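Engineer: dropping the sequence and predicted coords here.
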Amino acid sequence: MNTNYLDLLAEKYDSEEKVVTEIINLEAILNLPKGTEHFVSDLHGEYHAFQHVLRNGSGKVKEKITDIFKDTMSKEEIDEFATLVYYPEDKLKIMKNKFNSQEELHQWYKQVICDMITLIPYASSKYSRSKLRKALPEQFVYVIEELLYKSDKYSNKKSYYEQILQQIIALGQSEKLITGLSYTIQRLIVDHLHVVGDIYDRGPDPDKIMDTLINYHSVDIQWGNHDVLWLGAFSGSKVCLANIIRICARYDNLDIIEDVYGINLRPLMTLAEKYYNDNPPFRPKEHRDKPLSEDESLQITKIHQAIAIIQFKLESSIIKRRPFFNMSERLLLEKVDYERNEVTVYGRTYALENTCFATIDHNDPARLLDEEDEVINKLLLSVQHSEKLARHMKFLIKKGSLYLRYNGNLLIHGCIPLNEEGQLEQMEIEGNVYKGRALLDQFEAYLRYAFSKRSQTDDLATDMVWYLWTGEYSSLFGKRAMTTFERYFIADKQSHKEQKNPYYYLRENEDICRSILKEFDLDPDQGHIINGHTPVKEINGENPIKANGKMIVIDGGFSKAYQSTTGIAGYTLLYNSFGMQLVAHKQFNSKEDVIHNGADVLSVKRVVDKELERKKVRETNVGQKLQGEIDMLTKLMEYRYMD
C-alpha cells in the first residue's frame, strides 16, 4: 500500500489507541443487521404522494408503532400517533385546539414525548449509538439522550427525569422537540432510499422532489428517460430542451419552466403567436384542481405547436448527421406530401389532420427559420444560467447512474435491450460494437461527457443523450420508435402503436433474468432485477413480481395520468435484513385527508423474498466499504505501531 497514503491516514489516527478503537467499532458495525432500503420509481412530479410514502416509510412507521403500542393503544390512537409522526407541524396545530385547558395540552405533550422516546430505541435497534446520535435533532441531543438512556434502578433519578420533561414544556419547547423526534423516527425507519428513475415530467412539482432528495440523509438515483431529457437540456442538447418544453406544455406545467426555474419563455410565446392558431391535439391536458381560462389554454396550445415543430426539425438534423442511429424512417417531415397533406410511414400512407406546418420549408423541412433558431438558442442560454436548475441537475448527475449494482441486486429504470431470442442487442458506435453492460456504460460515459462540456452543442455526446430518450437500443426508451408525430397528426391509432423491446415480455422468464444478472456480475441465485418505467396494470391482473421473483417492477403509477389504467397509485419496495416486501398504494388524495381522517394510502404487502439467515451489514455495499477501511487501518497498525 502507498506509504504516502498511510502517512496521511496517520494524521487522523495519530495513536495506536485511536486505530484500535476504530477497527473495533467498524468490525462491530459489520455484524449489525443491514438497514432497510426503500425503493420508489416513476415519481413524475407527484410531490405530495411521494412525500407521504417517504414519511410513512411505505407503512414501516406504522408497523413499528403497532409493534410497540398494540397492547396500550387502540387502532384509532395508533393511527393518530402515526399521523403525528408523518406530519408533526400540521398535526400539532390541530391538537392544540382539541384540549379544554393548558394542563390537558401539557399532559398530552408529556405523553407524546414519552411515547416517542419509547419508540426510538426500537426504530434504531439495528444502528450503533453513534448513528442514532447523528439522526437526533441537533439542538435537543443532550436532552433526548438523557431520556433515551435513563436508568432509575436505585430510585435516585426519578425527579431528575420528571424535571427534564417539565422544563421542556415550561420553556415552550414541546412542539419543537416533538417535531424533531418525528423526523428522527422517519429517518431511522429507512436507512437508504433508491429512486429508480423518472422524477421529472407530467406532474406539477419535480423541483420540490429534488429539494427533498438533496436534503435526504442517504439516497441514490437511477436515471429515467425523463430525467435524462432534463440532464440533456442542461448539457446543451437543444432537441432535449424542445422535448421538455413540449411535454410541460402538453401537461399544463409550463410554470415549472418559467416560474420555478426562471427560464424566459417570452421569445417562444412571440413566435407562437405569429405562426400558430388553435389546434385540438395540442390543447393542454387540464388539471382537475387548476382550470384554465380560454385565453390561457389557447396560448399554451400555440406554444405547444411552436416547440413541437422546432423539436421535429432538430430531430431530423440529428438523424441525418448520425446515420448509425438507424432512424431514417423517422425523417417524417421529409416524408410528408405537403400538396396532398399525406405522410408515408413505414411504407403506409396516411392522411394528415390538424397540421401546423407554417414554418416548414417544403424543399428543406429540417431547416429552422432564423426566428426559430434564435428562440431555441435564447432558451438554451436561459436554461444553462438557471441557478436552481443547475443545483438540481448537478445533484442528479452526482447521485445518479444508468444502473446500479447494490447489495446483490440490479437497479435499472428501463430495460436491457434484447432481441427476440433473448440475446443482448448490439449497437455500433463510431466503429465499435457494444451490448449489455458495456453498452450502458458507453451511454453513461457520453452523458457525463456532455454534462461536463455544456458549452458544446450538436456534438456526438449531446446527440447520444437524445438517443437515450428515443433510440431503438436505448436502455431507457425500450421501444422500436417513438410515435409523437403520428399521435399529433394521424387519426388512425394503428400508427400510434409503439413496439416494445422483447425485454418486456422476456423478463417474465427466469432464465433470461438470471442471464442478465450474470451479465452484470451478480449472483443469479441471490440477486433480483428491480425495474421501473412501465406501469403495471394491476387492474387487468398483471403481477409486478415476475420470473419466480427475480424481476420486480415497481412503477405502478405514481403519476395521476396512469392511474385509470393501472388501478393503483404506485408500488414501492422494502428490503430489510429479513427480506423483501412489495407494497401497493391506493390513490393519494391529499395530506389534509391523512391528517384529519387518518387516511393512509397503503394496500397489500407481498413478500417477494425471505432471507434464510438475517442479512448483516457485512454482506452489503456499505459493508464492503467498511471492510476496506478496516483493511487500511490494519495496514496502518502494521506500518506505524507494530514492531
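Structural biologist: Thanks, I have the structure now.
Engineer: for the rest of this, base every contact and every neighbour count on C-alpha atoms.
Structural biologist: Will do.
Engineer: check which residues of the longest strand seen in the chain are buried.
Structural biologist: Determined from DSSP state E, the single longest strand within the chain is strand 602-610. For strand 602-610, a neighbour-count test (16 or more other C-alpha atoms under 10 Å) marks Leu602, Lys605, Val608, Asp609 as buried.
Engineer: point to the residue nearest the middle of this protein.
Structural biologist: Val195 (3.4 Å; C-alpha atoms, centre = their mean).
Engineer: residues in contact with that one?
Structural biologist: The contact partners of Val195, taken as C-alpha atoms under 8 Å, 6 or more residues apart in numbering, are Phe39, Val40, Ser41, Val219, Asp220, Ile221, Gln222.
Engineer: next structured bit after the helix or strand the first one falls within?
Structural biologist: Using DSSP states H and E, Phe39 sits in strand 37-40. Past strand 37-40, further along toward the C-terminus, the next helix or strand under DSSP H and E is helix 47-56.
Engineer: show me what that following helix is packed against.
Structural biologist: helix 75-86, helix 206-214 (3 or more C-alpha pairs under 8 Å, 6 or more residues apart in numbering; DSSP states H and E).
Engineer: which of these sits most buried?
Structural biologist: helix 75-86 (a mean of 20; mean count of other C-alpha atoms under 10 Å).
Engineer: and the next helix or strand after that one, what's buried?
Structural biologist: Once helix 75-86 ends, the next helix or strand along the chain (criterion: DSSP H and E) is helix 88-96. By 16+ other C-alpha under 10 Å, the buried positions in helix 88-96 come out as Pro88, Asp90, Lys91, Leu92, Lys96.
Engineer: another one to put next to it:
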Amino acid sequence: MTLHTQNVTHEKVENDRRILELLSHTFPNISAASTEIINLEAILNLPKGTEHFVADLHGEHEAFLHILKNASGNIKRKVTDLYGTSMLDSEIRQLCALIYYPEEKLQSIKAAQEDLEDFYNITLHKLVTVCRSVSSKYTRSKVRKALPKEYSYIIEELLHESGGEYDKQAYFNRIIETIISTGQAEPFIISICNVIQKLSIDQLHILGDIYDRGPGAHIIMDSLCHYGNWDIQWGNHDVVWMGAAAGNDACIANVLRVSLRYGNLATLEDGYGINLMPLATFAMETYADDPCKEFEPRSADEGNTHTIKTLKIMAKMHKAIAVIQFKLEGEMIKRHPEWGIDNRRLLHRIDFKNGTVDIDGITYDMNDCHFPTIDPANPYKLTPEELHLTHKLHHSFTVSTTLKRHIEALLSHGCMYGIYNSNLLYHASMPLNQDGTLKEVDVKGKKCKGKGLMTEIGLMLRSAFNDDTPDADREYARDYYWYLWCGPDSPLYDKDRMTTFERYFIKDAAAHKEEKGWYYKLRSKPEICDMILNEFGVDGSDRHIINGHVPVRTGNGESPIRAGGKLMVIDGGFAKAYHKTTGIAGYTLIYHSSNFELVEHEPFSSVEEAVSNGTDIVRSKKMIEQTARRKCVRDTDKGKVLQGQIDELTELLYAFRHGIIKEVTLRNR
C-alpha cells in the first residue's frame, strides 16, 4: 500500500462508491488520478492570491476603474521592487501610467517619441518582467486563461523563458524584435498591460452600494459584467435599484428622487434609457409657480455643469417625485402592518391650514406647504396624472434590458453576506438587542435572526425574479425590497427611521435625527464580533467582520479598524458628496498572502492627469495585520476544496489498486 492510500479503508471506499465511479469517468486509471493529485498538491503550495475589498462606490466609476487598473497601488509596488534601483521615480510613474492606461499613454508617447523602435524594445522587456512577477503565484493554466487569444502563445513563451542562457536569450530577444518588426508592438503592449492588471487582483469583493450619487453606476456594472472573479454583498442602495427593476413603484420613486437630489441623471437616461420626459412635463405643469428651493440638486454646490434652467426643472421634478414617493410609501406601509412603521405615514399628519406637521406627538413648523396634488381628505391617493405618470415610469424601468442584465449580475454574483477565507462580509448591520444578543426579525411571519435572517432575506429577494414564485409571494418579495432600503430592522439599514420627509419640509434639525440600531453601538466590542462570527461558523485564528455603509470620519480621528482588529469598516467615502465628511476619497482593503493592508485614496482628478503623471490616487498605506507565515492556497477556502478533491482521488487510487473499480487504459477503451 502506498503513502497516498494508507489512511483509506475498504469500507469508506464502498460508502463513496457512487461518487468514485463518476470520478473515474474523468480519471479512468491510476496514471490519470495520480497526475491530478500531483497537480493539485502543487497548487496547494502556491502563495494565496491577492484579494481586494471595496465598499460604497456610489457611482464613482472613474475612481473605481482606476483602482482596478492600478490594483490600489500594488502594481506600482511591484514595479518599484523590480526597478527601484535602476529607474528614476518619474520613470517608474510613467511605466505605471502605461500599464494602467496603455491605449491613452501610447498615443501621447507616439506624439513625443522620435525613436519608437527603441522605446518598444525597452518597454516590452520591462513589461514582460512585470508580468512574470505578478503571474508568479499562479499556475500556468490560470495565467493562460487570462491571456488574450491572439497573443497567448507568445506571451506564455516570454513569461516562461528567463533569457539567462545565451541560446534562450537570443530566442527571447528575437521574439521581441519580431513583435516590433511586424508592427504588432502597440497592440501587444496593450494586451500585456491588460494581463498585468488582471493578474494583480485575484478576487474582488464589493461590500455593497454601487448605485446612487455618482454618475457612473451603470459603467461600473458594465465593467463588472466583463470582469473575472468578483462578488458583492448587496447594500441598501443596490437593493432599492433591484426593487425598482422588479417593479416596486416606491423603489422606482426613491431611485428617481435620489438621482435628482444629487443632480445625476446620466445613469437613468444614458445608462438605462429611462424616459424622464413624462416626469419633467408633469413637474413643470404641476409646480410651475413653485420655486422648489429645498429640492435644488446638491451637486449645484459642487461645480456641476447643469445650467440654471436645467437645475430649476430638476428641482421641480425632484419635488414631484418626492410627493409621489410619500404617497406610495404610505399605501405600502398600510398594506404591511407587521412592519410596525405606521409612524412613517406622515401626509395625514399635516395641518395644511397652519403649516405644521405632527410627528410622534411633536408639532413642527413646515418650511413648505405647497402640495397641489395632495387631497387633505385622502392624502395618499395619487391624482389621475400622478397615477398615469407612475405607470409610465414603471414601464420604463421594467423594460430596460440593460438594467435587467445588471440586476441579473447582482443576483448571480451577490447575496446578503459572504464568507471568504475567514472573513465575514456584509454591507451594514446584524440586528442586535440592547444586551448584544441577536435580534429576532419578522420576515413574512417567520422569526429569524443572525445567519438565518440573512439567508431568509436572500432567498426572498431572489424569489421576486423567479418565474416559479407564486404571485402572492412574489408581490410580498417586491414590497420587501423597499423595507430593506429603509426599514428599522433591515440589516442593510438598521436605523429607527429614514427622515426623508423631515429633511425636505422641516428646518428643525432635531426632526432629522435617525437613531442607529444597537449593532452600530456594540460592534466595537470584541466579544460581540466573536459572537457574530461564531453564529456564521467562521473559523480561523485570524477571522474578521468587514463592513461598509457608515462613512469613517478619518478627518475626525475615527479608525476603520475596531474591536481589537476583529472588525474593519471600509466605507471611506468614494462618493464626492462624502469627501468632506471622511477627509479622504475611499478605502481599499488588500489581503495579500502575508498581510492585510489598508489603502487610503485621494480624490481621482481625471484620466488625463493619470496618463500624464502616473497618478496613483494612493494617499497612504497601512499594514494592519501581519500573518504569522505567508499563506498558501492550502490555507484558503479554495485550498479546502482542492484538498477534498485530493482525498476523493486518493480513494479512487485505492479502488483501482484493489480492483473495486476497474481501470480503463488506452488499450481497452
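Structural biologist: That came through, no problem. None of the values given here were measured: they were computed from a predicted structure.
Engineer: if we can go back for a sec, and the buried residues of strand 602-610 of structure 1, which is closest to Glu421 of structure 1?
Structural biologist: Nearest to Glu421 of structure 1 out of the buried residues of strand 602-610 of structure 1 is Val608 (C-alpha to C-alpha; 27.5 Å).
Engineer: how about the closest one, what's its match in structure 2?
Structural biologist: By TM-score structural alignment, Val608 of structure 1 lines up with Ile624 in structure 2.
Engineer: hmm, that match is touching Glu597, no?
Structural biologist: Yes. In this structure, Ile624 of structure 2 is within contact of Glu597 by C-alpha atoms under 8 Å, at 5.7 Å.
Engineer: stretch 547-564 of structure 1 aligns to what range in structure 2?
Structural biologist: Matched against structure 2 by TM-score structural alignment, stretch 547-564 of structure 1 falls on residues 563-580.
Engineer: can you give me the strands in the stretch 401-550 of structure 1?
Structural biologist: Secondary structure of the stretch 401-550 of structure 1 by DSSP state E, counting those that start in this stretch: the strands cover 403-406, 409-412, 426-429, 432-435, 529-531, 545-546.
Engineer: elements contacting the fourth one?
Structural biologist: Spelled out, that is strand 432-435 of structure 1. Packing partners of strand 432-435 of structure 1 (3+ C-alpha pairs under 8 Å, 6+ apart): strand 426-429.
Engineer: now the third one
Structural biologist: Taking 3+ C-alpha pairs under 8 Å, 6+ apart as the contact definition, the neighbouring helices and strands of strand 426-429 of structure 1 are strand 432-435, helix 436-452.
Engineer: same check on the first one?
Structural biologist: In terms of contact count using 3+ C-alpha pairs under 8 Å, 6+ apart, strand 403-406 of structure 1 is assigned the packing partners strand 409-412.
Engineer: what about the strand it packs on, how far off from structure 2?
Structural biologist: After superposition onto structure 2, strand 409-412 of structure 1 sits on average 0.8 Å from its aligned residues (mean C-alpha distance after the TM-score superposition for structure 1).
Engineer: distance of the match of Val608 of structure 1 relative to Asn595 of structure 2?
Structural biologist: Distance, Ile624 of structure 2 to Asn595 of structure 2, by C-alpha to C-alpha, to the nearest Å: 8 Å.
Engineer: and Ala577 of structure 2, by the same measure?
Structural biologist: Going from Ala577 of structure 2 to Asn595 of structure 2 by C-alpha to C-alpha gives 31 Å.
Engineer: sorry, back to before: closest one to Ser386 of structure 1 among the helices and strands packed on helix 47-56 of structure 1?
Structural biologist: So among the helices and strands packed on helix 47-56 of structure 1, helix 206-214 is nearest, using C-alpha to C-alpha, at 12.7 Å.
Engineer: can you tell me what sits against the closest one?
Structural biologist: With C-alpha under 8 Å, 6+ apart, helix 206-214 of structure 1 has contacts from His44, Gly45, Glu46, Tyr47, Phe50, Ile199, Tyr200, Val219, Ile256, Val260, His392, Phe395.
Engineer: can you redo the helices and strands packed on helix 47-56 of structure 1 as TSV with distance to Gln384 of structure 1?
Structural biologist: Shown next, in TSV, are these (distance: least, C-alpha to C-alpha, whole Å):
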stretch	distance to Gln384 of structure 1
helix 75-86	36
helix 206-214	16
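Engineer: closest to Phe69 of structure 1 out of these?
Structural biologist: helix 75-86 (7.5 Å).
Engineer: what is the equivalent residue in structure 1 for Ala377 of structure 2?
Structural biologist: With TM-score structural alignment as the criterion, Ala377 of structure 2 matches Asn363.
Engineer: which residues are in contact with stretch 537-550 of structure 2?
Structural biologist: Residues contacting stretch 537-550 of structure 2 (C-alpha under 8 Å, 6+ apart): 55-56, 207-209, 235, 419, 422-429, 529, 533, 565-571.
Engineer: so which of the strands of the stretch 401-550 of structure 1 comes closest to Tyr13 of structure 1?
Structural biologist: For those, proximity to Tyr13 of structure 1 was assessed by C-alpha to C-alpha; strand 403-406 is nearest, at 30.1 Å.
Engineer: show where that closest one falls in structure 2, residue numbers please.
Structural biologist: Strand 403-406 of structure 1 corresponds to residues 417-420 in structure 2, going by TM-score structural alignment.
Engineer: which of the residues in the matching stretch are buried?
Structural biologist: Quick answer for stretch 417-420 of structure 2 (16+ other C-alpha under 10 Å): Tyr417, Gly418, Ile419.
Engineer: nearest residue to the first one other than its sequence neighbours?
Structural biologist: Pointing back at Tyr417 of structure 2 there. Excluding the flanking residues, the one nearest Tyr417 of structure 2 by C-alpha to C-alpha, 6 or more residues apart in numbering is Tyr426, at 4.6 Å.
Engineer: same question, the second one
Structural biologist: Excluding the flanking residues, the one nearest Gly418 of structure 2 by C-alpha to C-alpha, 6+ apart is Leu425, at 5.0 Å.
Engineer: I'd say that neighbour and Gly414 touch.
Structural biologist: No. Counting by C-alpha under 8 Å, Gly414 is not a contact partner of Leu425 of structure 2; they are 11.2 Å apart.
Engineer: identify the contacts common to those two.
Structural biologist: Joint contacts of Leu425 of structure 2 and Gly414 (C-alpha under 8 Å, 6+ apart) are Gln233.
Engineer: ok, these two, which is more surrounded?
Structural biologist: More neighbours surround Leu425 than the other of Leu425 of structure 2 and Gly414, with 24 against 20 (other C-alpha atoms under 10 Å).
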